[in-house]
Each structure stands twice: as C-alpha cells, then as structure tokens.
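Novice: What follows is a predicted protein model with its sequence.
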Amino acid sequence: MSYRREHRASRTSLFDGLDGLEEGRVRASSSYSHEISEPENDKAMDNLQDRVSLLKRLTGDIHEEVESHNRMLDRMGNNMDASRGVMSVTMDRFKMVFEKKSNSRMCKLVGFFVVLFLTIYFLIR
C-alpha cells in the first residue's frame, strides 16, 4: 500500500509543473523546459532519416540473406531426396543378395571381407 502512495507522490511531483500547451509546445516545470529551434529540429530529422535509411538497407540485406539460405536449403533437400532414392535402390539390391539361397557363395563373400579386413589391419599396424 505504501508503495502505491510513494509511486503516486513521485508521479505527482514529476508532472506538477505541467501547464499545458503554449504556442505549439508542451511547457513543463522550469527545470525541464527548453525550446527546440528549427535548425536543431532539422538536424534531428536528418539523423532520424539516416537511421531509417540504414535500417531499410539492413532489412534488405537480411531479406537477401534469408532468400539465399532458403535456396540453399531447397537444393540440399533436393540432394537429400536424390540420395534417399539411391540408397533405397542399394538396399533393395542388398535384400535380393541376402534373400538368395546360395549360402556357400555368401560364406565365401563374408570370409573374403574378413580376410581383407585383417590383412589391412596388420599392414597398417
């Protein structure tokens, strides 16, 4: 409750000197009042215009970057789809090899790979 009273008191003291509109500007208490001259206003508008143009260029650059990343992601997605197709064909071929009933041929193939692996291992070591 005391917080609200303090808040209201500080707010009231802040806006006590506000008299209203005089000659197109707000006149505040004497410690806050100042007039803005026309050259200062033009300078402030020029600064604001420079900032707006900078932000416009920045958003344009961000837009171009996002577009280039979207194109890159589309190409990557297409490449992944193509590789998925190649992998499915390869897996189908492996299934056909493993479904055949020639066990002696499969044993020879597995034995060859084991011997090849061991030979390479001992040569590297």
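Specialist: Thanks, I have the structure now. Residues are numbered from 1 along each chain as shown.
Novice: From now on I want contacts and neighbour counts done on CA atoms only, so please keep to that.
Specialist: Will do.
Novice: where do the strands sit along this protein?
Specialist: Secondary structure of the chain by DSSP state E: the strands cover 20-22, 25-27.
Novice: Pull out the buried positions in the last one.
Specialist: The reference is to strand 25-27. Arg27 (16 or more other C-alpha atoms under 10 Å).
Novice: Who are the packing partners of that strand?
Specialist: strand 20-22 (3 or more C-alpha pairs under 8 Å, 6 or more residues apart in numbering; DSSP states H and E).
Novice: The strand it packs on: how far from the chain's middle?
Specialist: 47 Å (C-alpha atoms, centre = their mean, to the nearest Å).
Novice: Who are the packing partners of it?
Specialist: strand 25-27.
Novice: how far is the strand it packs on from where the chain is centred?
Specialist: 44 Å.
Novice: Take the strands of the chain and write them to TSV, including distance to Leu123.
Specialist: Below are the strands of the chain laid out as TSV (distance: least, C-alpha to C-alpha, whole Å):
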stretch	distance to Leu123
strand 20-22	94
strand 25-27	90
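Novice: Among those strands, which comes closest to Ser88?
Specialist: Minimum separation from Ser88 across the strands of the chain (C-alpha to C-alpha) falls at strand 25-27, 75.0 Å.
Novice: okay, pairing it with this:
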Amino acid sequence: MNSRRDRNARVALFDGIEEGGIRASSSYSSHEIDEQENDRAVDGLQDRVNLLKRAMNLDRCTDRMIKVLKLLSGDIHEEVESHNLMLDRMGNDMDTSRGVLSGTMDKFKKVFETKSSRRMLTLVASFVVIFLVIYYLTR
C-alpha cells in the first residue's frame, strides 16, 4: 500500500511534465520569464521613445516660441526707436516755441511800458470781454 501511495504521489508530483523531466519544465518557465522580461524591456523602451518624441516636440515648440519672441522684440525695438525720434522732435519744437514765447513776452513788456499803449490794451480787452458776454447771453 505504501508503494501505491508513493506511486500516486509521484504521479501527482510529476503530472504534466514531459520527457526530459524537470529540465524541460524549467526551460519552459525560463523561456516564459525571458519573454516577460523582453516585454517589460520593450515597454520601457517604448516609454523612452515616447518621452523623446515629446521632448522633440517641446524643442520644436520652444524654437517656434523663440522665433516669435525675437520678432516681437524686434517690433518693440522699432517702436521704441520711432517714439524716441518723435520725442526728440517734440523737444526741439518745444525749444522753438519757448524762444518764440519769450520774444512775444519781450514785445508785451515794451507795449506795457508806454502809457498810450496801456490805454489801447485796456480798450481792446474791454471790447473782447463785452463781445464774449454778449455771445454767451445770446446763445
């Protein structure tokens, strides 16, 4: 009975193992393990390839953004230059106006120095004020 039980145990233990015994079975599982490792390696490489593609796309986007920023900075530079020229011209015009106004003030001083000119100025100023009052009243 013992031998029968041993035989049943042996059959249960080695059930499904082909000729070649344990070595055939272990080579099969090592083949499976190799395939799983290869699949993992392929997946890892695929992930790396995807990351590299994303990085390349980011590099392209970055290059485009740099080109756009260069164009914008060039436009800003041109705009600043044109405004600087405009301000220089305006400063020159103000200097010219200051010269003209100082000459006009000198002439007014001469007019106010004489008594007859003062009377004429008060007469003209009164007519202007009367005209403005009548204009606003009729309006």
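Specialist: Nice, thanks for sending it over. Please read all numbers here as calculations on a predicted model, not as lab measurements.
Novice: Just give the TM-score of the two.
Specialist: The TM-score (TM-score structural alignment, normalised by the length of structure 1) is 0.63; 90 aligned residues with a C-alpha RMSD of 1.9 Å.
Novice: about what we covered before: between the strands of structure 1, which one is nearest to Lys56 of structure 1?
Specialist: strand 25-27 (30.9 Å).
Novice: What span of structure 2 is that closest one aligned with?
Specialist: Counterpart in structure 2 of strand 25-27 of structure 1, with TM-score structural alignment as the criterion, is absent.
Novice: mind checking which of the strands of structure 1 is nearest Asp50 of structure 1?
Specialist: Across the strands of structure 1, closest to Asp50 of structure 1 is strand 25-27 (C-alpha to C-alpha), at 25.2 Å.
Novice: Longest helix in structure 1, please.
Specialist: Scanning structure 1 for the longest helix, with DSSP state H as the assignment, gives helix 38-99.
Novice: That one against structure 2, how far on average?
Specialist: For helix 38-99 of structure 1, the mean deviation from structure 2 after alignment is 0.8 Å (mean C-alpha distance after the TM-score superposition for structure 1).
Novice: Read off where that helix ends up in structure 2.
Specialist: Using TM-score structural alignment, the partner range for helix 38-99 of structure 1 is residues 52-113.
Novice: burial of Val111 of structure 2, as a residue count?
Specialist: 15 (other C-alpha atoms under 10 Å).
Novice: My guess is it contacts Thr122. True?
Specialist: No. Val111 of structure 2 is not in contact with Thr122 according to C-alpha atoms under 8 Å; the separation is 11.8 Å.
Novice: so how far is Asn38 of structure 2 from Ser25 of structure 2?
Specialist: 20 Å (C-alpha to C-alpha, to the nearest Å).
Novice: repeat for Arg7 of structure 2
Specialist: Taking C-alpha to C-alpha, one finds Arg7 of structure 2 at 40 Å from Asn38 of structure 2.
Novice: go on, Arg118 of structure 2?
Specialist: On the measure of C-alpha to C-alpha, Arg118 of structure 2 and Asn38 of structure 2 end up 110 Å apart.
Novice: again with Val111 of structure 2
Specialist: From Val111 of structure 2 to Asn38 of structure 2 the distance is 107 Å (C-alpha to C-alpha).
Novice: where's Thr122 of structure 2 relative to Val129 of structure 2, distance?
Specialist: 10 Å.
Novice: And Asp106 of structure 2, by the same measure?
Specialist: Asp106 of structure 2 is 24 Å from Val129 of structure 2, by C-alpha to C-alpha.
Novice: ditto for Asp63 of structure 2
Specialist: From Asp63 of structure 2 to Val129 of structure 2 the distance is 70 Å (C-alpha to C-alpha).
Novice: ditto for Val80 of structure 2
Specialist: 47 Å.
Novice: for Val100 of structure 2, same thing?
Specialist: 26 Å.
Novice: And for Ser29 of structure 2?
Specialist: 115 Å.
Novice: swap in Asp39 of structure 2?
Specialist: Distance from Asp39 of structure 2 to Val129 of structure 2, by C-alpha to C-alpha: 101 Å.
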